[in-house]
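1. Give me the fold of what follows.
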Amino acid sequence: MSDRMRPIPFGQLMDWIIEEYQTYGSIFGVSKLVRHAENDPRLPLFGEQMEAPFGPAAGPHTQLAQNLIAAYAAGSRFFELKTVQTLDGEDLPVAKPCINAQDECYNVEWSTELRVPEAYDEYVKAWFALKLLSREWGLGSPDGFIFNMSVGYDLEGIKSPKIDAFIEGLKNAENTPVWAECRAWALEHLGRFQKLDARYVEEISPRVCTSITLSTLHGCPPQEIERIATYLLTEKGLNTFIKCNPTLLGYEYARETLDALGFDYIAFDDHHFKEDLQFEDAVPMIGRLQALADGRGLAFGVKLTNTFPVDIAAGELPGNEMYMSGRSLFPLTVSVAKMLSKAFDGKLRISYSGGADITNVEKLFAAGIWPITMATTLLKPGGYQRFTQIAERLRGCGDQPFAGVNTAKVSEYVEDAMGDPYYRKPIKPLPSRKMKKHVPLVDCFAAPCRAGCPIEQDIPAYLRLAGEGRHLDALRVITERNPLPFITGTICSHRCMDKCTRNFYEDSVRIREVKLEAAQNAYDELLKELRPAAPAKGKKVAVVGGGPAGISAAYFLARAGVPVTVFERKRQLGGIVRHVIPAFRIPTSAIEKDAALARAVGAQFELGAEIGSAQELLDRGYTDVILATGAWKPGKLPLEYGGAMNVIEFLERCKSDPDGLSLGENVVVIGGGNTAMDAARAAVRAPGVKKVRLVYRRSRRYMPADEEELALALSDGVEFCELLAPVGVRDGVLKCEKMVLGAPDASGRRSPVPTGETAEVPADTVIAAVGERVDTALYERCGVAVDSRGRAVVDPDTLETGVPHVYVAGDANRGPATVVEAIADATKAAKAIAGVTVETYTATNASPDYGRALAKKGTLCTDCASCTESQRCLECATVCECCADVCPNRANLAIRVPGRRMRQIVHVDGMCNECGNCATFCPYDSAPYRDKFTLFWSEADFADSGNEGFLLLDAERQLYRVRLDGQVADYAVGEEGCGLPDEIRQLITAVWEGYRYLFGRQTVTTA
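-> This next block holds a predicted model:
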């Protein structure tokens, strides 16, 4: 495929809009349309008016006509058109992919990728279309929106004939070919409109822009900036904003701010700060330009800010330097606003675009900072539809002209941003949100939370049921796959939440909490209805180990009617969870309740039973044995001198005899995993302990512990001693070698490198939490082979060992594992032994209320505490469409296919510039712009691409050229038995019959 977009002719553009709206009630996929009444207040600006003071920033959402129209439909009323310069089109070196918006946003694009005349046409087409649509469909006043052009990057280029024609054409488009094209189409098609007549069309104002934003490259001298702005004010007579860079803050301020907010990994040096406009030069320059504009009756101000240049240090995008935006830019940009507003006593107009979104737009407007433009928030799931919520927040913003910036409020916002968790980066790198699957051509909707869960818990189903107050039904769904709802509802590592699409809105749905809520509310009812199943013949299973894996295996087998007995060497069930994990993390009652579920379905338990070998059980009449012993063997901490207490021993003592501990005042825990965090938090609570320190050879960013566990340890007062490798302990002192971080290792973590320097850490007690292991003695006695890491060698599909009828589950299979991984192993072993199934509720993950799921798109929780988790769940199993949401150009479309419950994704090749944004947010490990079924507009584009897709060759015969599984052939799709798979034939037919406007621009040939 090509990364070149094909502008849509005005006639086809209008056909598309009208037919989509009349058939589906949406405009370029925007279904929650924002309407303003004719008498709604409008803010005056540049002698024009706008119904709302916000819209898309110059960037990916203002490059094509359809982008601007989609933004308007979602509520935008101020549009900063994408910057143009003399270097354009295919001559513009834009690396692809060019956007990475997973969290803070990075890009390597700058100005329009179209030729300047093409860009001009797009802006005029959008202007004319909005004049028609606003009146016809009652979306707002035809005079209630403003277009603002943007140019760069030097005076010579701006004066060139190409850019001068662009500027003059937007000042008055009346005599341009594209204006004539739009006007002629509207007059010829008046019959398609109810509220438009010829007079209205002929009176549409051709004055598209009365204002301009100047964008300059980094390093542009102040004299050049002033010359350009003077030219735009005096020679072009345009209301003018000059875009300023965050480098005005100075290197030290920017570095310290980002470091303090957890963005210390973002790499940049001071060269841009030295080369860019300096604050001491900016203030007098801006003052002179303001006076010049005032003298000519024009508006003048600054646009804050440009994106922030940083190094490409981790392969985020191709190249050496990229531009940062989004929430990480807000504290910097609002700081620039503070400096400039103070310098001009609040009298300088500020247009804003540095990390603006739903969390701060009201504050910015209240401080007198507007118009407000955005890009990063629109690049995330929800896309343009995020504007709908912003439009409601800013509805009724008044009709008063700019009256100054409230400098006190802006200063307050700077302080707030530094303390607001929203602007703070998590301690650890974000986990991958991707499922380890390739996206299918059809029916690609999936709940990534389920894929992230080792047992594929039916999460959407039980979230929905719990939200409806049907806790018993929710608990039935949960326990179909998960027999430990209390344990997992309390301490599950919740990998499901790592994958949750809601992470891209604000925070994950609190899935684990809902599981516990269902268990607490419906446990007694569920327990009453559980009964032992009728005994199944031919099987009798023994399980060795009464931890999570053993209890789970017993539950699944007993529920299927298989006689099963668990042999536990301790006097109580629960394994590591009961005997090691601290009581402040999980109460004993949670473990007892889960064990009672297994008993209720018929599982038997023998406690205090030491088992010598699997053969011993087979000799007693058991047909199968599952070995499910935990990781109780201590890891080894190599010290040159002195010794350390093993973490398992320590945590067991904390639970069995907490008052008997004598640790001294200073405790050091060595390690960086979840067990180390447990130990450190337990030590904090031990009698006599005054200080607990955690020593780790890497930084906390590279600790294996979960983000949640790190945060809890820090909140408990544990001091993290990072980049220290223990050497030895003697006389109350732990000697460590100082480390630095080197290159990343195979896991992606940066390897620690010794410096030769040492440090001393006070240590009355040292606890080693450096990885637990499984004691292989039992496996050796059973004849089970183990690998070099001490894990049993098993068939990965069944978990059966080389000894027939002997299976392994949990830690012995994986090494130290999570509770839910233990359940996954128990499920697999039970399936292999007795054909156990857990699919009863799989189909219920998809909601019957498609409209409700669709309505959630684009709406962020600004107060998540006031929402239920069911309300926050985006119901991805019902409607995903992330790739359609996040595409600025609307190149990924959701298509209704008769007979298919889900809308299907079709990619339109001619509308895609390969920005890569859909690849970031597709929950599959895939890039939809390459991997989804693609509609091509020309034979040349089809031949130039490797995408699987289709090209219409003959409309009358419904003949298509199709690439499928790498093979190209022509098919008469309208004929039965044409040779295509039914799902593909149905998809192509659905596009033709329901979305024919998509084919309008291509040349149809006769085969």
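2. hey, let's count contacts and neighbours off CA atoms from now on
-> Fine.
3. show me where the stretch 51-200 of the chain has strands.
-> All strands of the stretch 51-200 of the chain, identified by DSSP state E, counting those that start in this stretch, fall at 54-56, 78-80, 99-100, 105-107, 146-151.
4. Please work out how many residues are found near the closest residue to Val806 other than its chain neighbours.
-> Spatial nearest neighbour of Val806, chain neighbours left out: Val625 (4.9 Å); criterion: CA to CA, 6 or more residues apart in numbering. When neighbours are defined as other CA atoms under 10 Å, Val625 has 27 of them.
5. and the gap between Val625 and Glu780?
-> Val625 sits 15 Å away from Glu780 when distances are taken as CA to CA, to the nearest Å.
6. likewise Pro634?
-> Plainly put, Pro634 is 18 Å away from Glu780 if you go by CA to CA.
7. These two: which is more packed in?
-> More crowded of Pro634 and Glu780, by other CA under 10 Å: Pro634, with 19 against 13.
8. Now for the closest residue to that one other than its chain neighbours: which residues touch it?
-> What sits nearest to Pro634 in space, not counting adjacent residues and going by CA to CA, 6+ apart, is Glu772, at 4.9 Å. Glu772 makes contact with Ala631, Trp632, Lys633, Pro634, Gly635, Pro816, according to CA atoms under 8 Å, 6 or more residues apart in numbering.
9. Following up with a second sequence; could you model it the same way so I can compare the two?
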Amino acid sequence: MGKVTGFMEYERVEESYEPAPVRLKHYKEFVHGLKEDEARVQGARCMDCGIPFCNNGCPVNNVIPDFNDLVYRGEWQRAIEVLHSTNNFPEFTGRICPAPCEAACTLNFNDVAVGIKSIERAIIDRAWSEGWVQPQPPKARTGKKVAIVGSGPAGLAAAQQLARVGHDVTVFEKNDRVGGLLRYGIPDFKMEKSLIDRRIEQMKAEGVTFRTGVLVGRMPEGSRVTNLAKETVSAEQLQAEFDAVLLAGGAEQPRDLPVPGRELDGIHFAMEFLPQQNRVNAGDKLKDQIMATGKHVIVIGGGDTGSDCVGTSNRHGAKSVVQFELMPMPPEQENKLLTWPYWPYKLRTSSSHEEGCQREFAIATKEFIGENGRVTGVKTVRVEWKDGRMVEVPGSEQVLKADLVLLAMGFVSPVASVLDAFGVEKDARGNARASTDFMGGYQTSVDKVFAAGDMRRGQSLVVWAIREGRQAARAVDEYLTGRSDLPR
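-> Prediction:
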């Protein structure tokens, strides 16, 4: 694969960024993809390693050595055919996937991994610019109707697969625009939404119908999940009108922090904060937008969502940004002998962190302090982990100034009302119970109702959602026709 000695001759080349002072002035993407010659050199670094662990490290099982080799040889159109054979939306994953494939790269064992993610992005960006990405309408229609609830990556992947084999697919989305988490959970500076729009146009040409502003079931009273639906459709309606229903919504129930002072104004879930800026970027006019401008911001949660809050707060012009993480600071370099080819435990510094952020590890929130009903500070305590238990460090309490607190501690489950509306059995975590067994995979406890993505597996990666959407599409196709030519 690639050039036989390429991994010894060439260094890894990273994608370049706009300087922080420049990119903080806008919400557009700021990563510059690899040039053609740079991508070919990266493809040349792919080793003839015998067992390509990168394939298994990738949730959609991308055929990575093959497209690396094709890029190295300059066969770009064949490269996109290979890439699309396993991944419906490489322009999404090429931008926002954390690249577990690179952690599993054989070269990563004692060197620096092949830049697989940057090659993937280079392939799909060129494919769009060259006009190689075209609608693939079915040759014949089956007459079967499928409803998909949720237009995030799982729902979109399933919809495209099912439409291409001839089923009439309708996607229901409660928000005013298609995309789910891709649209309203990921900042535009990480992935511009025009990428979603052009895929939607392709899918419409393939026969997919999109119905936005439609809530399936009912949103529970008091829910803090964003809901702009103008129409409600019952589970019974979908079951009566469609031959199969796929539940592909997200795990939107955020993890809360029930400490004293939680009721104060100025404390918000990340998914109350982030979608608003995306809507403004799209041209919407919002009243009372949550802004970080001129404020001391504390982000509680050290993951990707917390990082997105950091980047957005800095673009608002926050006075200061501090990010909390409950766990100790990870090592800057993983123990490769211990972890390879699995996802390593190590310190990860995002581009948002580099734009300006104080990171605090091994810190817990004890109380929110406020005046006149509004948050003014956060009382914290340092913690240690002993025998798997969190222990407070005596005498380490302090109060940090805060005008805005953003809770970004992950998501616990789907919004229960959708699953309850269908009467679907749930697992111990509140997700839809549906196995991935080869026979009858992704089927729930209710006849002709399937579940995939975060609604089935819980909070996860976009690339896992695409995988589950594709596999669920095959299961639905088998259910409807008795067989399927779709890939598993």
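10. So Asn813 of the first structure versus Gly771 of the first structure, what's the distance?
-> With distances defined as CA to CA, the gap from Asn813 of the first structure to Gly771 of the first structure amounts to 15 Å.
11. likewise Arg227 of the first structure?
-> Relative to Gly771 of the first structure, Arg227 of the first structure is positioned 65 Å away (criterion: CA to CA).
12. more crowded one of these two?
-> Taking Arg227 of the first structure and Gly771 together and counting by other CA under 10 Å, Gly771 has the greater number of neighbours (20 against 14).
13. and that one, what pairs with it in the second structure?
-> With the correspondence set by TM-score structural alignment, Gly771 of the first structure lines up against Gly410 in the second structure.
14. Contacts only, for that match.
-> Contacts here follow CA under 8 Å, 6+ apart; on that basis Gly410 of the second structure touches Pro254, Arg255, Gly301, Gly303, Thr305, Gln459.
15. now for these, which pair is the farthest apart?
-> For the contacts of Gly410 of the second structure, the maximum inter-member distance is 14.6 Å, found between Gly301 and Gln459 (CA to CA).
16. All the helices of the stretch 201-350 of the second structure, residue numbers only.
-> In the stretch 201-350 of the second structure, helices defined by DSSP state H, counting those that start in this stretch lie at 235-241, 270-281, 304-316, 336-339, listed in chain order.
17. Equivalent analysis for the stretch 701-850 of the first structure, please.
-> 707-715, 777-782, 811-814, 819-834, 850-855.
18. Tell me which other helices or strands the longest one touches.
-> The reference is to helix 819-834 of the first structure. Here helix 819-834 of the first structure touches helix 548-559, going by 3 or more CA pairs under 8 Å, 6 or more residues apart in numbering; DSSP states H and E.
19. and with 10 Å instead?
-> The helices and strands touching helix 819-834 of the first structure, judged by 3 or more CA pairs under 10 Å, 6 or more residues apart in numbering; DSSP states H and E, are helix 471-481, helix 485-491, strand 541-544, helix 548-559, strand 624-627, strand 806-808, helix 811-814.
20. Provide the aligned range in the second structure for the first one.
-> Yep, that's helix 471-481 of the first structure we're talking about. Taking TM-score structural alignment, helix 471-481 of the first structure hits residues 76-86 over in the second structure.
21. chain center to the matching stretch, what's the gap?
-> 22 Å (CA atoms, centre = their mean, to the nearest Å).
22. Run through who's touching that stretch.
-> Contacts of stretch 76-86 of the second structure with the rest of the structure, by CA atoms under 10 Å, 6 or more residues apart in numbering, involve 36, 59-64, 66-73, 87, 89-90, 120, 122-128, 130, 132-133, 466-467, 470, 487-488.
23. Could you rerun that using 7 Å?
-> Contacts of stretch 76-86 of the second structure from elsewhere in the structure, counted by CA atoms under 7 Å, 6 or more residues apart in numbering, are Val60, Asn61, Asn62, Val63, Phe67, Leu70, Val71, Ile123, Ile124, Ala127.
24. Which one of these is nearest to Cys97 of the second structure?
-> Nearest to Cys97 of the second structure, judged by CA to CA, of the contacts of stretch 76-86 of the second structure is Val60 at 11.5 Å.
25. which non-adjacent residue is nearest the closest one?
-> If you skip the residues right next to it in sequence, Val60 of the second structure has Arg467 as its closest partner in space, 5.0 Å away by CA to CA, 6+ apart.
26. The one you found corresponds to which position in the first structure?
-> Matched across to the first structure, Arg467 of the second structure falls on Ala824, judged by TM-score structural alignment.
27. Same check on Gly166 of the second structure?
-> Under the alignment defined by TM-score structural alignment, Gly166 of the second structure is paired with Gly561 of the first structure.
28. isn't there a helix covering its match?
-> No: in this structure, Gly561 of the first structure is coil, not part of a helix, as judged by DSSP: H, G, I helix; E, B strand; the rest coil.
29. Look at the closest residue to Leu463 of the first structure other than its chain neighbours and say how many residues are nearby.
-> Setting aside the residues directly before and after it, Leu463 of the first structure is nearest to Ser870 in space (CA to CA, 6+ apart), at 5.3 Å. The burial metric for Ser870 of the first structure, expressed as a neighbour count using other CA under 10 Å, is 21.
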